[in-house]
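Asker: Okay, sequence plus prediction incoming.
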Amino acid sequence: MTQTPKRPSLATLRENLRTVSDPQDPQLIALQADPRKGAQQLVATIQRRLARQAAAEAAFQERLHYERRFWERNLVVAGIDEVGRGPLAGPVVTSAVILPPDFDVPLVNDSKQLTPQERERLYPIILERAQAVSIGAASSATIDQLNIYQATRLAMQRAVLGLGLAPDHLIVDAMQIPVALPQTRLIKGDAKSASVAAASIVAKVYRDHLMVSYDRIYPGYGFAKNAGYGTAEHLAGLDKLGVTPIHRRSFSPVRQRITD
C-alpha cells in the first residue's frame, strides 16, 4: 500500500517561505495546493506581504522620477531637506544627499512617514550607500539674527557646499538655496524625491541625536523627547529654569519669558 508523503509542518513552511519575494516562487505555488486551513491562511499572509512590498517598490520607483532625468544625462543630483524650523530651541539642521543610480532601498521616504525605529535603521544605510552626504546647520543665535527662513537657506547652502562630490543639479524641498547651481523646487519634496527623502531622514536623525545631547547638558526641558518643540514639559521648564543658550530668543514663547 502506497503511503501519502507527509506534508511539512506549517511552522516549517512558514520558516521556509519567510524570505520569499516572488509570487511565482515554486514553494508558494505548491503551498497554494495544500488543502489545510492553516496552509491557506499562510498563503494569504504571504500574498498580502508581497503585495505591500510591490506597492512600496512601485512608490519608491516613482520617487526616483526626478533623479532619473539627470542620471540619464550622467549628471550628479543632490537632494536637500531641513528639519527643525519650528522648535523653540536648538539649531535648524539641513542635509544634502547624493544617491547613486543603483540605490534601491524602498523604505526611504519622507521622514515624517517613518517611525523613529525605521529612521534609525535607515540612517546608517543611507550614509553607507550614498555617494555623498553633508550636514549644514544654523544655530539659535543665527536664527535670531537672520530669521528662521534665511537661517534655513544658509544651513542648506552650508550642506551643499560641504558635499565632497560636486552636484550638477539640486532637488530642494520648496526653497531656493543661495548657490550657483540649477535647482528643482518641489512642494513636499521629501515625499516626491528619494534624494530629498534620504536628506530628510539624515537631517532628522542627526538633529534628534543632537537634542538628546542637549538634554544632558540642559536637563529639565525634555529635549530628548520633544526635540526642542514647545511642548507642555518644555514650556514648564522655561518657566521654572529660564532660557538656555540654545533657545531661540526671537520666538514668541521664549521672548515672552525674557520680557515678563
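Answerer: Thanks, I have the structure now.

Asker: From here on, just use CA atoms for contacts and neighbour counts.
Answerer: Fine.

Asker: Okay, strands next: where are they in the protein?
Answerer: Ranges of strands in the chain, per DSSP state E, are 77-83, 92-98, 132-138, 169-173, 183-186.

Asker: In a markdown table: those, plus mean neighbour count and distance to A203.
Answerer: What follows is the strands of the chain, written out as a markdown table (neighbours: other CA atoms under 10 Å; distance: least, CA to CA, whole Å):
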| stretch | mean neighbour count | distance to A203 |
| --- | --- | --- |
| strand 77-83 | 29 | 6 |
| strand 92-98 | 31 | 5 |
| strand 132-138 | 24 | 7 |
| strand 169-173 | 24 | 13 |
| strand 183-186 | 16 | 18 |
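
Asker: Which among those strands is found nearest to S200?
Answerer: strand 77-83 (5.2 Å; CA to CA).

Asker: Can you tell me which helices and strands that closest one packs against?
Answerer: Packing partners of strand 77-83 (3 or more CA pairs under 8 Å, 6 or more residues apart in numbering; DSSP states H and E): helix 65-71, strand 92-98, helix 148-161, strand 169-173, helix 194-217.

Asker: go again using 7 Å as the cut-off
Answerer: strand 92-98, strand 169-173, helix 194-217 (3 or more CA pairs under 7 Å, 6 or more residues apart in numbering; DSSP states H and E).

Asker: can you redo those as TSV with distance to N226?
Answerer: Formatted as TSV, the helices and strands packed on strand 77-83 follow (distance: least, CA to CA, whole Å):
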stretch	distance to N226
strand 92-98	15
strand 169-173	23
helix 194-217	9
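
Asker: here's the one I want to compare it with:
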Amino acid sequence: MAEYNALTSVLIAGVDEVGRGALFGPVVAAAVILSEDSIAELTRAGVKDSKKLTPGVRSRLAREIQAIAIDCKIGWASVREIDRFNILQATLLAMKRAISKLNPQPGLCLIDGNQKIPQLLIPQQTIIKGDSTSIVIAAASIVAKVWRDELITRLDAKYPQYDLKQNKGYGTAKHRQAIQEHGITSQHRQSFGCCQLSLPL
C-alpha cells in the first residue's frame, strides 16, 4: 500500500466505486480522507482491496474506517441516470457527488481507474488498480461496497425472485434466468443488454 508524504499538509481523498458491472441498482462511490495515523492503523487492521476481503471482514473494516476517517461520504447515480448517461458517465457522477459532500474538502483526490472526473475543481490523480496500491482508495472501495451491498440486500425483500441477497445485482446465471422468467424491475438497467429483452414489472 502506498504511504503519503507526511511533510505535506494537503488532505488527500481516496475515491472508488462499486456496482459498475451490475444489472440492478445504482452505481455507488465513496470518498474517504484519512489522517497519517489512521492510515497506519487501518493498514494494521488489514484494509486492502474490498474484492479480496470476506463480507464479514469488509463490514467490520467499513465501521472502523468510518469511525476514524477525517471524513467519509457516499455518492451514487441512479438506474435512470445510468440508462440516460451510460455507466461510465454515471460512475464519474457518483464519484463527483461523494467528493462534493466531503468536509473539509481535500486538496487532492486519488481516483481508482484511468478516467478523470469531468469538471472537478479539485486536483485529481487517477491510479489504475488503485484499490490494490493505495490505502485511501482501498478504504473507499470497502465503504462503497458495504454500503451498496446493504442497499441491495434490503431491496431483496421487495424483489425476492432475483436472488439479490446473493448476487448483489450482478448478472449471475440465476439472476439472468429470473429476468427471463419475470421480466425486469424499475431498478434494472434497461441500457444493459440482457435487461432489454424483458418488460418492466
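Answerer: Nice, I can see it. Owing to the predicted nature of the structure, the values given are computational and were not obtained by experimental measurement.

Asker: May I have the TM-score of the superposed chains?
Answerer: Scored against TM-score structural alignment, normalised by the length of the second structure, the superposed chains reach a TM-score of 0.93; 194 aligned residues with a CA RMSD of 1.2 Å.

Asker: re earlier: closest one to P253 of the first structure among the helices and strands packed on strand 77-83 of the first structure?
Answerer: Of all these, strand 92-98 comes closest under CA to CA, at 17.5 Å.

Asker: With the second structure overlaid, how far apart is that closest one on average?
Answerer: Here strand 92-98 of the first structure, set against the second structure after superposition, deviates by a mean of 0.2 Å using mean CA distance after the TM-score superposition for the first structure.

Asker: tell me, that strand lands on which residues of the second structure?
Answerer: Counting by TM-score structural alignment, strand 92-98 of the first structure falls onto residues 27-33 of the second structure.

Asker: Can you give the distance of the matching stretch from its chain's centre?
Answerer: 6 Å (CA atoms, centre = their mean, to the nearest Å).

Asker: Contacts made by that stretch with the rest, please.
Answerer: Residues outside stretch 27-33 of the second structure that contact it (CA atoms under 7 Å, 6 or more residues apart in numbering): 11-20, 69-78, 91, 94-95, 98-99, 136, 139-141, 143-144, 148.

Asker: Dump the strands of the first structure into CSV; add distance to D239 of the first structure as well.
Answerer: Output for the strands of the first structure, formatted as CSV (distance: least, CA to CA, whole Å):
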stretch, distance to D239 of the first structure
strand 77-83, 26
strand 92-98, 23
strand 132-138, 26
strand 169-173, 35
strand 183-186, 39
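
Asker: of those, which approaches G237 of the first structure most closely?
Answerer: The nearest among the strands of the first structure, by CA to CA, is strand 92-98 at 21.0 Å.

Asker: Please pull up the equivalent of A138 of the second structure in the first structure.
Answerer: A138 of the second structure maps onto A197 in the first structure, by TM-score structural alignment.

Asker: Out of the helices and strands packed on strand 77-83 of the first structure, which is closest to A44 of the first structure?
Answerer: helix 194-217 (30.7 Å).

Asker: Mean per-residue distance, that closest one versus the second structure.
Answerer: Helix 194-217 of the first structure sits 0.4 Å off on average (mean CA distance after the TM-score superposition for the first structure).

Asker: Can you name every helix or strand that that helix contacts?
Answerer: Against helix 194-217 of the first structure (3+ CA pairs under 7 Å, 6+ apart) you get strand 77-83, strand 92-98, helix 116-129, strand 169-173, helix 189-192, helix 223-226.

Asker: any chance of those in TSV, plus distance to P106 of the first structure?
Answerer: Listed next are these as TSV, based on distance: least, CA to CA, whole Å:
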stretch	distance to P106 of the first structure
strand 77-83	16
strand 92-98	16
helix 116-129	10
strand 169-173	19
helix 189-192	12
helix 223-226	28
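
Asker: so which of those comes closest to G38 of the first structure?
Answerer: helix 116-129 (30.9 Å).

Asker: Could you point out which of the helices and strands packed on strand 77-83 of the first structure sits nearest A58 of the first structure?
Answerer: helix 194-217 (12.4 Å).

Asker: Of all the helices and strands packed on strand 77-83 of the first structure, which one is nearest F223 of the first structure?
Answerer: Using CA to CA, those put helix 194-217 closest to F223 of the first structure, at 4.9 Å.

Asker: hmm, back to that, mind listing what the match of A138 of the second structure touches?
Answerer: With CA under 7 Å, 6+ apart, A197 of the first structure has these contacts: 108-111, 190-191.

Asker: mind running it again at 8 Å?
Answerer: Listed by CA atoms under 8 Å, 6 or more residues apart in numbering, the contact set of A197 of the first structure reads 79, 81, 108-111, 189-191.
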